[in-house]
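Peer 1: Turn this into a structure:
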Amino acid sequence: MRVSQADILIVPGYKGAGPEHWQTRWERRLSTARRVEQAEWSKPVREDWVKAVAEAVNASTRPVVIVAHSLGVATTVLAVPHFRHHVAGAFLVAPPDVANPKLRPKHLMTFGPYPREPLPFPSFVIASQNDPFCDYAVAEDIAHAWGALILDAGNSGHIDAESGHGPWPEGLLTFGKFVSRLSTDPLPRPDLTT
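Peer 2: So this is what the prediction gives:
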């Protein structure tokens, strides 16, 4: 699949993605990308966020590729049972540990714990060894539960503008390779291990 054949849904996390965040930059660069808007970026309500993602997926006219960061990953995974439109794949970056009682702000825990069923579409998780919001071992465990491939991003922090990932060209290159292996056809699930 080519990026131009998909509706690229950008799903930011807590507080949204500012102008220097890689998600915002990708949204400007990719012609078929659009952001899932939330009513309250700084006070996320699980039901509202999940509904917004499901509505964006279901309103799409092409196969959907989701690009989620941080709390956007949790929101995406929680929205899966409400998807009625073909999702070709999900690119999930820096999932937070929403079951960790030390997570701050504390209301982010309302998005946990993560469902542990395999995702019904190909997915790719990118996690950092020193993400302050999730131990790598936790990210690796949930990625395996979802049937996702996982990429160890080394010591990359939360993979956001604050950790030096403004343009994040390596991420965009990885995303392009991921999309190229997806299919516009809902069946069969592509083999992403080669």
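Peer 1: okay, CA-based contacts and neighbour counts for the rest of this
Peer 2: Noted.
Peer 1: Nearest spatial neighbour of Pro19, chain-adjacent residues omitted?
Peer 2: Once flanking residues are discounted, Pro19 sits nearest to Arg25: 7.2 Å by Cα to Cα, 6 or more residues apart in numbering.
Peer 1: And this one, please, so the two structures can be compared:
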Amino acid sequence: MASSTPVIIVPGWRDSGPGHWQTLWADRLPGARRVRQDDWITPSRAAWVRTLGETIEAAGAPVVLVAHSLGCMAVVHLPADLRDRIQGALLVAPADPERRAVLSDFAPAPCERLPYRSILVASSNDPFCPIRLAGAYARSWGSEFVRLQDAGHINVESGHGEWPLGLALLQSLAGDLALGQAATPHPVSSTQE
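Peer 2: Below is the predicted model:
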């Protein structure tokens, strides 16, 4: 069954490699689109937001975004005219662009409330964003906050391949939309990001 609302996968810095839940979902969710940045290593906010915006516009309908790490920052930096095309967003393990010089173009993070429903998932021991900062992001963006205990950066390295909890959160976010059922489960790859 095809999804009535396009799902757009928004990877973070250095992309989401083989075995990452975003990669698995992009392959398994009917009609899912994945944002492909020109430069995954030295990200430019203007370029990343432009590419994300083009992907949203190409979808031609209200979309649900599934962002990880720096992808979350690209989402919250979208201009108002593109935010109107978003039905909801799952924001997972947001980055702290002030912690790494290579990500500083995304700082400061916007503080205004998002005009659509969003769920922010963060871990108590994420090495790239302290849980208190993730909670502050959730409050300022008006996101529902899901705190995971000792889940790292919620990626392959921290043991999150298929990540069924994340898929359940996406289905919760999408409400009664037909997101489609995963076909045959893929084995979790041992490849690290």
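Peer 1: Please work out the TM-score for the two chains.
Peer 2: Laid over one another, the chains give 0.87 as their TM-score (TM-score structural alignment, normalised by the length of structure 2), with 177 aligned residues with a Cα RMSD of 1.7 Å.
Peer 1: re the thing from before, checking the residue nearest to Pro19 of structure 1 next. Helix, strand or coil?
Peer 2: Secondary structure state of Arg25 of structure 1, per DSSP: H, G, I helix; E, B strand; the rest coil, is helix.
Peer 1: I'd guessed Arg117 of structure 2 sits against Ala89; true?
Peer 2: Yes - at 6.6 Å, Arg117 of structure 2 counts as touching Ala89 under the criterion of Cα atoms under 8 Å.
Peer 1: Could you give me the buried positions within stretch 129-144 of structure 1?
Peer 2: Neighbour-count burial for stretch 129-144 of structure 1 flags 129-131, 133-136, 138-140, 142-144 (criterion: 16 or more other Cα atoms under 10 Å).
Peer 1: Next one: the residue nearest to the spatial centre of structure 2 from Met1 of structure 2, what distance?
Peer 2: In structure 2, the residue lying closest to the centroid (Cα atoms, centre = their mean) is Ala67, at 0.8 Å. Distance of Ala67 of structure 2 to Met1 of structure 2, given as Cα to Cα, to the nearest Å: 23 Å.
Peer 1: tell me the contacts of the residue nearest to Pro19 of structure 1?
Peer 2: Residues near Arg25 of structure 1 by Cα atoms under 8 Å, 6 or more residues apart in numbering: 19, 166-167.
Peer 1: now the helices for structure 1?
Peer 2: With DSSP state H as the criterion, structure 1 has helices at 22-29, 46-58, 71-79, 136-146, 169-180.
Peer 1: can you put those in CSV and add distance to Asp160 of structure 1?
Peer 2: Shown next, in CSV, are these (distance: least, Cα to Cα, whole Å):
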stretch, distance to Asp160 of structure 1
helix 22-29, 7
helix 46-58, 20
helix 71-79, 12
helix 136-146, 16
helix 169-180, 11
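Peer 1: hey, which of those helices is tucked in deepest?
Peer 2: For the helices of structure 1, average neighbour numbers computed from mean count of other Cα atoms under 10 Å are highest in helix 71-79, which has a mean of 25.
Peer 1: Onto which residues of structure 2 does that one map?
Peer 2: Under TM-score structural alignment, the counterpart of helix 71-79 of structure 1 in structure 2 spans residues 70-78.
Peer 1: how about the strands in structure 1?
Peer 2: 7-11, 33-35, 64-69, 87-93, 123-127, 149-152 (DSSP state E).
Peer 1: what's the matching residue for the residue nearest to Pro19 of structure 1 over in structure 2?
Peer 2: Per TM-score structural alignment, Arg25 of structure 1 is aligned with Leu24.
Peer 1: Distance-wise, check that match relative to Arg99 of structure 2.
Peer 2: Here the criterion is Cα to Cα. By it, Leu24 of structure 2 lies 28 Å from Arg99 of structure 2.
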